[in-house]
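Asks: give me the fold of what follows.
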Amino acid sequence: MSEMLLTPHTQVDGAVLGGDFVGRAARLKQVPDDKAMLRAVAELTRDLAAPNPRIFWSDFLVSALVGYAGLAVAIMSGTLWVQCAAALVSILGLYRAGGFIHEVTHVKHSALPGFRFGFNAVIGVPLLVPSYMYEGIHNLHHARTRYGTDQDPEYLPLALMKPWTLPVFIIVSLLAPIALLFRNAVLAPLSLFIPALRKVVVERYSGLAINPAFRRRPAEGDAHRNWIVQETAASIWSIALLTGVFTGFIPLQSFLIFLAIVASVAVLNQVRTLVAHLWENDGEPLSVTAQFLDSVNVPPPGLLAEIWAPVGLRYHALHHLLPSVPYHALGTAHKRLTAQLAPDSAYHHANYDGLAGLVYRLARSTLVRGA
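Replies: Alright, predicted model coming up:
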């Protein structure tokens, strides 16, 4: 089995081994489950499932504080280089703080009382991405029979698509702040009075999804109540923000700086999403091991991945094996598995060197496909 895994999925020093990109989807569907790996994953990580509230709260609040402090300096400073430096700090801080939406989706809320509320109050609503837009969406990406299919809201076969899809994928994220403002300030209130519009808003404009064919179902019970509360808060905030700008209470320049920083956060996240998977599945259900091999780990010793893939996202492939393990424990899990699993284990074939090599691999795949 190791030989079958090596050709389509191994990267060495940023180079891609094997050029048959089109055939990879077919080979991926033939990958059986590595039972030894899956057994080791379960046995070696049993003690890592509990989130540490001190780590969660301190990391999240410090990241948000740094992000908002940078935003304030970028708005108030009259010196261009200071504004640029502060904006960069703000982007990185808010990007890391925003990454906790992923943890909110997976964590047991009883283990972290108040964290969902804290996230939405500090980041989710102010940045127009309340957690209901990810909760109930992201878990479908982890469903055994949905991953990589047209029912997966977070998957597109990008490696098998045309070259123009990659720049479009990134450029679209630039418009995210404007689209979210319009959704919350205009569409959401109007949809309360127009049932047909409400159906469209719920199905197509209420989830952080990249699959345009995906349609969201209405939430029920507690999830529905959380949705309404968060959506209402986001609508009030959006209307207040736009009213402040149109009345002159909020200077236009300050508003544009805010939009630029939020848009930059969205672009950075979109780039990270671009390399979270190899995107080589053509729509068929895969084995758990195949799903793992279609995903990406960028483990240490590289340091940059902690910036562009924060809050455990550098271990995205491992996360697909351990979705309930909190972000701060994934590094420990990776070390244990790397040390214990045999050299021919599938686990060693999902590790990559960095962002540049992954982007090159994906771009080359689309160019071959489009030729």
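
Asks: from now on I want contacts and neighbour counts done on CA atoms only, so please keep to that.
Replies: Will do.

Asks: which ones are touching residue 289?
Replies: By CA atoms under 8 Å, 6 or more residues apart in numbering, the residues touching residue 289 are 31-34, 346.

Asks: name the member of those residues with the most neighbours.
Replies: Counting neighbours by other CA atoms under 10 Å, residue 346 leads the contacts of residue 289 with 25 neighbours.

Asks: mind listing what it touches?
Replies: 2, 5, 34, 37, 289, 293.

Asks: for this structure, just list every one of the strands.
Replies: 11-12, 15-16 (DSSP state E).

Asks: who are the packing partners of the last one?
Replies: Same thing as strand 15-16. Contact here means 3 or more CA pairs under 8 Å, 6 or more residues apart in numbering; DSSP states H and E; on that basis strand 15-16 packs against helix 355-370.

Asks: report the buried residues of stretch 161-172.
Replies: Buried positions in stretch 161-172, judged by neighbour count with 16 or more other CA atoms under 10 Å: 161-163, 166, 169-170.

Asks: that older thread, got TSV for the contacts of residue 289, with distance to residue 41 too?
Replies: Output for the contacts of residue 289, formatted as TSV (distance: CA to CA, whole Å):
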residue	distance to residue 41
31	18
32	16
33	13
34	11
346	12
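
Asks: alongside the first, I'd like the structure of this one:
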Amino acid sequence: MNVQQTIDPAAASAPPAAPRARVAIADDKAMLRAARDLTKDIATARPAIYWTDTLLSAGLGYAALAGAILVDSVPLAIALGLVAALALYRALLFIHELSHIHRDALPGYRLAWNVLVGVPVLTPSFMYEGVHTLHHARTRYGTVEDPEYLPLALMKPWSLPLFVAVALLAPPALLFRFAVLVPLGAILPPVRKLVWERFSALSINPDFRRRPPEGELRKRVFWQELGGSLWAIALIGSTFAIGWRPLLIALAVLSLTAVLNQLRTLVAHLWENDGEPMTVTAQFLDSVNVPPPGWVAEIWAPVGLRYHALHHLLPSMPYHSLGEAHRRIAAHLGGESTYSAANHPGMVPLVLRIARSTMGRGRSEA
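Replies: Next up is the predicted model:
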């Protein structure tokens, strides 16, 4: 996850040599109706799946991380670190589910997830709740008011590797945020305001400013920030007793997780919108499904995120139902439908497509 891991679009992008003619994409009402009607019976979150998946992913991640810290063999430590990164990545991505599921759907799950995953990896759920739903707002997607959108395909070629590489800094930045900035903000209101507006959301849009929390979220923010701050201070304090090695290994593992998430973010959309509002179908086609038969996408886009385009049609569909929803809709609409146009073969072709777009813009400016 990235905390304002941004690239200034004013610096990274440049206007094309000639204005692009935009063709408005009308909503495919048959597709929207099929997505709604064919999936009503699988739209309920199943607590046993959520709890089991989360506990197993987090347990495996922490066990592998402990092994990476304790073993003497460098190759074994690297292998265990990779397992830890992948397992914790999966556990962490349940934050996405928390931003969509009804508050009464999984009693106790939000608190348990924050205790087991959110606070320990310094990414509590408030950093996504109330933010990610803005990305799904009908009139915000792809505009300057979307916290999770940058027109990456319209930027310069160097913006893509920078977008991915900056994720390496996320774990130490989060440690600094919770250990230093949060306590400082408790004393100095201007610091508190700055931290909340700029460094309290999993956002990639540098122009996004978070509004003050309201209602139930306000109380959750207080307790999650307090827990995160105490944990971050304890982590730094532990170095005086056990040295820096354990913390540095943990930060390295979480940096790998952050980079993997940033790569997934890079291919979650085609990033071809230039800021204009879009229809639901246009938003769908700017988003990406990477369905079976390939299995690798389940590693880099777990917890249903391989069906990201479908998720934009059915934001509240639980992750464990997205595969079945995809099969039903695809079978009903057929291979020549609008729905099939959002299906892509994998990460590499998507990265190459975006890279070709940026390089084409670079040549047009030369």
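
Asks: how alike are these chains, TM-score-wise?
Replies: Superposed pair, TM-score by TM-score structural alignment, normalised by the length of structure 2: 0.93. Supporting alignment: 348 aligned residues with a CA RMSD of 1.4 Å.

Asks: checking the contacts of residue 289 of structure 1 against structure 2: which ones persist?
Replies: Mapped onto structure 2 and checked by both residues aligned by TM-score structural alignment, their matches' CA atoms under 8 Å, those keep the contacts 31-34.

Asks: among those, name the ones in helices.
Replies: Applying DSSP state H to those, no entry is found in helices.

Asks: as JSON lines, the residues you listed with distance to residue 23 of structure 1 would be great.
Replies: Output for those, formatted as JSON lines (distance: CA to CA, whole Å):
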{"residue": "31", "distance to residue 23 of structure 1": "13"}
{"residue": "32", "distance to residue 23 of structure 1": "17"}
{"residue": "33", "distance to residue 23 of structure 1": "20"}
{"residue": "34", "distance to residue 23 of structure 1": "21"}
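
Asks: name the nearest residue to residue 159 of structure 2, sequence neighbours excluded.
Replies: Once flanking residues are discounted, residue 159 of structure 2 sits nearest to residue 12: 6.0 Å by CA to CA, 6 or more residues apart in numbering.

Asks: okay, and stretch 59-67 of structure 1 goes to which residues in structure 2?
Replies: Alignment note (TM-score structural alignment): stretch 59-67 of structure 1 is matched to residues 53-61 of structure 2.

Asks: tell me how far residue 149 of structure 2 lies from residue 85 of structure 2.
Replies: From residue 149 of structure 2 across to residue 85 of structure 2, the span is 25 Å (CA to CA, to the nearest Å).

Asks: compare neighbour counts for those two and give me the winner.
Replies: Neighbours were counted for residue 149 of structure 2 and for residue 85 using other CA under 10 Å; residue 85 has more, 26 against 22.

Asks: test my guess that the more buried one contacts residue 259.
Replies: No - with contact defined as CA atoms under 8 Å, residue 85 of structure 2 does not count as touching residue 259 (10.1 Å).

Asks: what does residue 99 of structure 2 correspond to in structure 1?
Replies: Match for residue 99 of structure 2 (TM-score structural alignment): residue 105.

Asks: likewise residue 244 of structure 2?
Replies: So, by TM-score structural alignment, residue 244 of structure 2 is matched to residue 252.

Asks: pretty sure that match sits against residue 245.
Replies: Yes - counting by CA under 8 Å, residue 252 of structure 1 does reach residue 245; the two are 6.1 Å apart.

Asks: the two: who's more crowded?
Replies: Neighbour totals were compared for residue 252 of structure 1 and residue 245, and residue 245 leads with 17 against 13 (other CA under 10 Å).

Asks: excluding sequence neighbours, find me the nearest residue to residue 90 of structure 1.
Replies: Of all residues not flanking residue 90 of structure 1 in the chain, residue 67 sits nearest, at 3.9 Å (CA to CA, 6+ apart).

Asks: neighbours around residue 111 of structure 1, how many?
Replies: Counted by other CA under 10 Å, the residues lying close to residue 111 of structure 1 total 12.

Asks: contacts only, for the residue lying closest to it once chain neighbours are set aside.
Replies: The spatial neighbour of residue 111 of structure 1 that comes closest, neighbours along the chain excluded (CA to CA, 6+ apart), is residue 51 at 6.9 Å. Taking CA under 8 Å, 6+ apart as the criterion, residue 51 of structure 1 is in contact with 107, 111-112, 325-326, 328.

Asks: now do 10 Å
Replies: Listed by CA atoms under 10 Å, 6 or more residues apart in numbering, the contact partners of residue 51 of structure 1 are 103, 107-108, 111-112, 324-329.

Asks: go on, residue 279 of structure 1?
Replies: 25, 148, 155-161, 291, 294-295, 362.

Asks: what's the match for it in structure 2?
Replies: Under TM-score structural alignment, residue 279 of structure 1 pairs with residue 271 in structure 2.

Asks: for residue 195 of structure 1, same thing?
Replies: With TM-score structural alignment as the criterion, residue 195 of structure 1 matches residue 189.

Asks: what about its match, distance to residue 208 of structure 2?
Replies: 20 Å.

Asks: which of these two has more residues huddled nearby?
Replies: Between residue 189 of structure 2 and residue 208, counted using other CA under 10 Å, residue 208 has the larger neighbour count: 18 against 11.

Asks: trace the more buried one over to structure 1, please.
Replies: Under the alignment (TM-score structural alignment), residue 208 of structure 2 pairs with residue 214 of structure 1.

Asks: what about residue 242 of structure 2, neighbour count?
Replies: For residue 242 of structure 2, using other CA under 10 Å, the count is 10.

Asks: and the counterpart of residue 179 of structure 2 in structure 1, how many neighbours does it have?
Replies: Here residue 179 of structure 2 is matched to residue 185 in structure 1, going by TM-score structural alignment. Using other CA under 10 Å, the number of residues around residue 185 of structure 1 comes to 21.

Asks: next one: residue 208 of structure 1
Replies: 17.

Asks: cool, and residue 46 of structure 1?
Replies: 11.

Asks: before we move on, what about residue 141 of structure 2?
Replies: So residue 141 of structure 2, with other CA under 10 Å, has 23 neighbours.

Asks: what residues does the residue nearest to it when sequence neighbours are not counted make contact with?
Replies: Once flanking residues are discounted, residue 141 of structure 2 sits nearest to residue 135: 5.3 Å by CA to CA, 6+ apart. Neighbouring residues of residue 135 of structure 2 by CA under 10 Å, 6+ apart: 141-143, 145-149, 203, 312.

Asks: can you check residue 348 of structure 2 too?
Replies: residue 267.

Asks: and the match of residue 279 of structure 1, how far is that from residue 129 of structure 2?
Replies: 23 Å.
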